[in-house]
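**Student:** Structure of the sequence below:
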Amino acid sequence: MKSTLKLVLIILLLTYGIDKVVYLVLNKISDNVMTGQSIGKLNQFLSQKDSINLIAFGTSRSNHHIDVKKLNISSYNMGMDGSSIAYAATLIKLLPKGKDQTVILNIDPNKLFIDDYDGSDIKGLITKYNRNRTVKEDIKDINQDNVLQYFLWSLDYNGKALGIVKNYISPKYDYESYYGFDPLEVSETQAEQFKNTLQIESTYDCDKKKNINPLVWKYINVIKVFCEENNKTLIMLTTPTYEPVCKVQYVKLAEKLKSIEVTYKDYSGFFTQNKDLTYWKDKTHLSSKGATVFTEFLKQDLQKNNLIKPNN
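**Tutor:** Below you'll find the predicted structure:
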């Protein structure tokens, strides 16, 4: 029995030691990666967040629709494909306290009125779990952590290590000129596929009695309070979709945000009177051409309402 316990102890100690060596090596590599969505975009945001004046957050529809440099030269687009409000809320809480900044958060009503949202998108920040207290606390708060991470820190890179190493060896782009906005170029094949999808009716379940997911509402309030207490101008908005569905939810969202005095701008139907298909990659994502047109209008509208100052 003693021999067995000793062997187990040795294995645990070796595992713990090897894990920490691997973790430190991965940290060293990842800290030098500034490209790609595995960690590069996050690293670049963390390196710039204290000095820039305007930051856009949200899903891929923020990432691909808002050319933030047209709104403010000192800006960054931290929209992330596959993310949702939990991911954005944690990053917003990492912004410098007290610095005057504009925070634009793209929110999509069709993703807010869902019963099963659990905040699992926050695991996109897992590489910072053992390196940033706010990230760790937020992940733990909604039970999206793994108990083994307390012992095996290298699990923070699970599923991301290969992408990080690839971008370390061969960066995808010149990050010094990159500011987070990823316009979508549309090929002839993609344009044809989009035309075909227009014949397919939406299957979205529009339940008029459904309310905003409680966890989503919690995050909205967390973001509101943080921005109020830290000199941030918060603008929540919804970028265009080809055919906005269940508009009753857009109205309900607007009413809820108005009740807590959060500025909300609904641009979902911006292109409904303009059926130029070259503005779209698919029903929910604008092409680079569409993003240019939308961002120009967004700039003028926000300036007209004194939500942002003229670019300089």
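
**Student:** switch to C-alpha atoms for all contacts and neighbour counts from now on
**Tutor:** Fine.

**Student:** can I assume Gln303 sits in a helix?
**Tutor:** Yes. Counting by DSSP: H, G, I helix; E, B strand; the rest coil, Gln303 is found in a helix.

**Student:** Follow the chain on from the stretch of helix or strand Ala254 belongs to and name the next helix or strand.
**Tutor:** When elements are assigned from DSSP states H and E, Ala254 belongs to helix 247-259. Using DSSP H and E, the next helix or strand after helix 247-259 towards the C-terminus is strand 263-266.

**Student:** what does that next one rub up against?
**Tutor:** Leu234, Ile235, Met236, Leu237, Thr238, Thr239, Tyr250, Ala254, Leu257, Lys258 (CA atoms under 8 Å, 6 or more residues apart in numbering).

**Student:** try it again with 7 Å
**Tutor:** Residues from elsewhere that reach strand 263-266 (CA atoms under 7 Å, 6 or more residues apart in numbering): Leu234, Ile235, Met236, Leu237, Thr238, Ala254, Leu257.

**Student:** before we move on, the earlier item: if you count neighbours, what's buried in the helix holding Ala254?
**Tutor:** For helix 247-259, the neighbour count (16 or more other CA atoms under 10 Å) marks Gln249, Tyr250, Lys252, Leu253, Ala254, Leu257 as buried.

**Student:** and the lengthiest helix in the chain, what does it pack onto?
**Tutor:** Ordering each helix of the chain by length in residues (DSSP state H) puts helix 2-30 first. For helix 2-30, there is no helix or strand it packs on, judged by 3 or more CA pairs under 7 Å, 6 or more residues apart in numbering; DSSP states H and E.

**Student:** next up, for comparison:
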Amino acid sequence: MTGLRPRSPAGFPLMRLALHRRRRMIIALTLGMVVFEALIVVIATTVSAEQIFGAGGRKPPGAFKAFSGSNGDVSIASYPGLLGAGLTHPFWIALQLTAIGSLAAAAVASDVEAGTVELLMVRPVSRARLLAERTGALVLVSLLLNAAATLAVAAGVALSPDLHAAVPLGGVFAAGLLGFGFALCLTGPALAVSAAGRSRAHVVGATIAFGAVGFAVNFVALAWSKAAPLRYVSPFHYYAPGDVLAHGSVPWGQFAVLAGTGAAGIALAFRLLARRDLAP
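**Tutor:** Alright, predicted model coming up:
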């Protein structure tokens, strides 16, 4: 009689469905990340940083630390600085925000806006499971994008003696881990907005605002000494790949801040979703 027992659905169907529906976007973002980071490596190996930024003995302005992902003494006119620039470039940020904004909006807000969330709730699917599986899809995509960028940079460093002499491979993987922490930091607030919101546009807009405002605040804090305390409210203060590439170790305190912010946002999203009215 065991053959008559109803079969349970495959594990994590909502997560797999979220990934399947956006498979083309995920593939495009991943390929874009690999190609872009490979291009940064090629530029770094063919044109010296001094030629780009330090011609005639000039040094880049201190505010350029924001573009190399540095809070300390790592200049963009160096191999760690150039590679760090590839991991804080607006294109890199845009790819991360595209994935986070799209999948966070699809977690809750898109179904509320379309009026399909009630159909999901008719089935034996709890609110917590809905959000958990869709959060899992977003975390997996963020992990994939950062892994793709890390492996592209690591391959370039391993194949170039000059880069390898200046940038330890351990630093590349440490920077990749910190990049994943940065993605988590933005994922939490984006999911909280989705759990409370009724519009996909609100979630995407909030995600872009988190990234753009965070970068702007960090830039101003580095460029203007009176605004220096503001750097602590920006995720880009804690996401400093240039420093990590140069020093070769994971700054666990900074990673904890990024991941902790993401975890707090995700916890808030579950709380908001449990209490809200899902009627359109």
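
**Student:** Give me the TM-score for these two chains.
**Tutor:** For these two chains in superposition, a TM-score of 0.27 is obtained (TM-score structural alignment, normalised by the length of structure 2); 133 aligned residues with a CA RMSD of 6.4 Å.

**Student:** re the thing from before, what comes up buried for the helix or strand that the longest helix of structure 1 is followed by?
**Tutor:** Proceeding N to C from helix 2-30 of structure 1, the next assigned helix or strand is helix 41-48, under DSSP H and E. The neighbour-count check on helix 41-48 of structure 1 (16+ other CA under 10 Å) flags Lys41, Leu42, Asn43, Gln44, Phe45 as buried.

**Student:** which residue ranges form the strands in the stretch 201-312 of structure 1?
**Tutor:** Secondary structure of the stretch 201-312 of structure 1 (DSSP state E, counting those that start in this stretch): strands located at 232-238, 263-266.

**Student:** Highest mean neighbour count out of those strands?
**Tutor:** Across the strands of the stretch 201-312 of structure 1, the average number of neighbours (mean count of other CA atoms under 10 Å) peaks for strand 232-238, which reaches a mean of 20.

**Student:** Pull up the gap between Gly81 of structure 2 and Leu103 of structure 2, please.
**Tutor:** Gly81 of structure 2 is 31 Å from Leu103 of structure 2, where distance means CA to CA, to the nearest Å.

**Student:** same check, this time on Arg23 of structure 2
**Tutor:** For Arg23 of structure 2, the distance to Leu103 of structure 2 - CA to CA - is 11 Å.

**Student:** Look at these two and report which has more neighbours.
**Tutor:** A count of neighbours by other CA atoms under 10 Å puts Leu103 above the other of Arg23 of structure 2 and Leu103, at 28 against 12.

**Student:** Am I right that the more buried one is in contact with Val139?
**Tutor:** No. With contacts counted by CA atoms under 7 Å, Leu103 of structure 2 stays clear of Val139, the gap being 9.5 Å.

**Student:** which stretches of the stretch 1-150 of structure 2 form strands?
**Tutor:** Counting by DSSP E, counting those that start in this stretch, the stretch 1-150 of structure 2 contains no strands.

**Student:** re earlier: next, the buried residues of the longest helix of structure 1.
**Tutor:** Asp19, Lys20, Tyr23, Leu26, Asn27, Ile29, Ser30.

**Student:** how far away is Tyr264 of structure 1 from Gln300 of structure 1?
**Tutor:** For Tyr264 of structure 1, the distance to Gln300 of structure 1 equals 16 Å [CA to CA].

**Student:** Next: Leu13 of structure 1.
**Tutor:** Counting by CA to CA, the gap from Leu13 of structure 1 to Gln300 of structure 1 is 61 Å.

**Student:** Same check on Lys256 of structure 1?
**Tutor:** 26 Å.

**Student:** now swap in Thr233 of structure 1 and tell me
**Tutor:** Thr233 of structure 1 sits 17 Å away from Gln300 of structure 1, going by CA to CA.

**Student:** In contact with the closest residue to Ala104 of structure 2 other than its chain neighbours, which residues are there?
**Tutor:** Leaving aside its chain neighbours, Ala104 of structure 2 sits nearest to Leu191 (5.2 Å; criterion: CA to CA, 6 or more residues apart in numbering). When contacts are counted by CA under 7 Å, 6+ apart, Leu191 of structure 2 touches Ala104, Ile266, Ala269.

**Student:** neighbours of the first one, just the number please.
**Tutor:** So the one you mean is Ala104 of structure 2. Counted with other CA under 10 Å, Ala104 of structure 2 comes out at 30.

**Student:** Contact partners for it?
**Tutor:** The contact partners of Ala104 of structure 2, by CA under 7 Å, 6+ apart, come to Ala190, Leu191, Ser194.

**Student:** After the helix or strand that contains the last one, which helix or strand is next?
**Tutor:** In this structure, Ser194 of structure 2 is located in helix 169-196 according to DSSP H and E. Towards the C-terminus, the helix or strand next in line after helix 169-196 of structure 2, according to DSSP H and E, is helix 200-223.

**Student:** That next one: which residues count as buried?
**Tutor:** 200-204, 206-208, 210-211, 214-215, 217-223.

**Student:** Quick one: distance of the very next helix or strand once past that helix to the chain centre.
**Tutor:** Sequence order places helix 235-238 as the next helix or strand after helix 200-223 of structure 2, per DSSP H and E. Centroid separation for helix 235-238 of structure 2 versus its chain: 12 Å, with CA atoms, centre = their mean, to the nearest Å.

**Student:** ok, then the element right after helix 235-238 of structure 2?
**Tutor:** In N-to-C order, the element after helix 235-238 of structure 2 by DSSP H and E is helix 241-247.
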